[in-house]
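**Q** Structure, please.
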Amino acid sequence: MTDLTIETTRFREWAGGGLGPREGQWECDYSQWPAWHRAVLDWVVGRHPRGWSEAETGHVLYAIARDNDAQYLVREIRKRRPGTLRFLARAALAHGESDARWQLAVELGHLSGDDEAQALLFALSTDRNEYVRRRAIRSLAGLGVRAAEELAWAAWHRDDEDQEWARMSALECLRELESPRFDALLAEALQDTRPFLRQHAERLRAAVAQKSGRSDPAFESEA
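**A** Reported below is the predicted structural model:
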């Protein structure tokens, strides 16, 4: 039995030993993270993913998903084995948890000039999970991919229980891409009744005004 299997099994046994449903960042309470990190990274560095079994791929994706607070594993895999990161993203699209998919979307956004990474991000931008879609679109915008503008625009208008957060992210994408649509949506967000979206829009307005060297009328009126 490999260290990867041993350490993953240990975590699963620990996770299954609690009483009642787990909430919040419960994975952080696990005391054997260093050993699990080592086992996963030794496995990733030492073996080409073409030789992995479905179960072994599942172990790595499960570890990434559980590491969603620190995001250490996925970041190290991208640094050490970017090809394996792409492999894992393909696998996660088929059967990975959303907590693995969104982290992979973030790290794929660091692979500039990589056509396969961009293709994977486009696939993740249509994910069934809103947070995965959001992070994929943000990564595409960060890479300067112009198609991210349409994706952000669509996210703004899509009905979703997390639309407040989706709209905040859409504004960031449009701002980063210097989209001509940004000003209209910023004005709409400033009038929105949802407090976090409105506050985010106010911060963006102030940041844009500061960058351009203009005063923000809202702050002038309060002086």
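
**Q** switch to C-alpha atoms for all contacts and neighbour counts from now on
**A** Noted.

**Q** Next secondary structure after the lengthiest helix in the chain?
**A** When the chain is parsed with DSSP state H, its longest helix is helix 195-212. For helix 195-212, the following helix or strand on the C-terminal side (DSSP states H and E) is helix 217-222.

**Q** Distance from that following helix to the middle of the chain?
**A** 35 Å (C-alpha atoms, centre = their mean, to the nearest Å).

**Q** ditto for stretch 41-61
**A** The answer for stretch 41-61 is 22 Å, by C-alpha atoms, centre = their mean.

**Q** What's the end-to-end length of it?
**A** Terminal residues of stretch 41-61 lie 12 Å apart, using C-alpha to C-alpha, to the nearest Å.

**Q** before we move on, back to that, what comes up buried for the longest helix of the chain?
**A** Of the residues in helix 195-212, 197-198, 200-202, 204-206 count as buried by neighbour count, 16 or more other C-alpha atoms under 10 Å.

**Q** Same question for stretch 40-59.
**A** By 16+ other C-alpha under 10 Å, the buried positions in stretch 40-59 come out as 40-41, 43-44, 49, 56-59.

**Q** To compare against the first, here's the next sequence to fold:
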Amino acid sequence: MPWHYNNKLRSSEEVASNPSILLKLSELAVASAEAETKWQLAYQLGSLSNQKEQAEAILLHFVTDADEYVSRRALLALGVLESSQAEKLAVRAWDTGYEYQRIATLSVLRDTESAKLAEYVTKALKDGREYLVQNAHEVEGT
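**A** Next comes the predicted model:
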């Protein structure tokens, strides 16, 4: 039986154990409407520091996905990879106004050791939404 990237027989962890398969499936998933598949692949791509350029190129497609969760998972993975694009994309995510995009912004700015972190922690505290404020306090303590 041929394997297809949405096949439930393999978990994302199994795919992640083989970077070349992960990269190939991720490339194929870019054009897919399968948000469930894409966010899991985006999450796993964040672990490919040895193939950073290839992973980053795919994540830059995922970060513009219409599905908010796919976009957010891709942004977080770009932060983990310390992508040169991460800070700019994190600021753009903040500007959406969505609480969870803002939480992701804080994580990315922390992961990339951005000079903008303190500014966005202050903005998060002023925003006042419960989970955003909790995350602001967490990143502030790191």
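
**Q** from the buried residues of stretch 40-59 of the first structure, which is closest to Arg12 of the first structure?
**A** Checking the buried residues of stretch 40-59 of the first structure against Arg12 of the first structure with C-alpha to C-alpha, the nearest one is His59 at 10.3 Å.

**Q** mind listing what that closest one touches?
**A** 4-5, 8 (C-alpha atoms under 8 Å, 6 or more residues apart in numbering).

**Q** Aligned to Glu138 of the second structure, what sits in the first structure?
**A** Using TM-score structural alignment as the criterion, Glu138 of the second structure maps onto Arg203 of the first structure.

**Q** go on, Asp95 of the second structure?
**A** Using TM-score structural alignment, the partner of Asp95 of the second structure in the first structure is His157.

**Q** Next, count neighbours for that match.
**A** Residues near His157 of the first structure, counting by other C-alpha atoms under 10 Å, number 12.

**Q** measure it to Thr84 of the first structure for me?
**A** Distance from His157 of the first structure to Thr84 of the first structure, counting by C-alpha to C-alpha: 35 Å.

**Q** repeat for Trp156 of the first structure
**A** Distance from Trp156 of the first structure to Thr84 of the first structure, counting by C-alpha to C-alpha: 33 Å.

**Q** Which residue of the first structure sits opposite Glu36 of the second structure in the alignment?
**A** Alignment of Glu36 of the second structure against the first structure is given by TM-score structural alignment, with Asp99 as its counterpart.

**Q** Please name every helix or strand in contact with the longest helix of the first structure.
**A** On a contact count with 3 or more C-alpha pairs under 8 Å, 6 or more residues apart in numbering; DSSP states H and E, helix 195-212 of the first structure meets helix 163-176, helix 182-190.

**Q** still on that earlier bit, name all residues that make contact with the match of Glu138 of the second structure.
**A** Per C-alpha under 8 Å, 6+ apart, neighbours of Arg203 of the first structure: none.

**Q** and Ile103 of the second structure, how many residues sit next to it?
**A** Ile103 of the second structure has 25 neighbouring residues, counting by other C-alpha under 10 Å.

**Q** Quickly find the element holding the counterpart of Ala141 of the first structure in the second structure.
**A** In the second structure, the residue paired with Ala141 of the first structure is Gly79, using TM-score structural alignment. Per DSSP H and E, Gly79 of the second structure falls inside helix 68-80.
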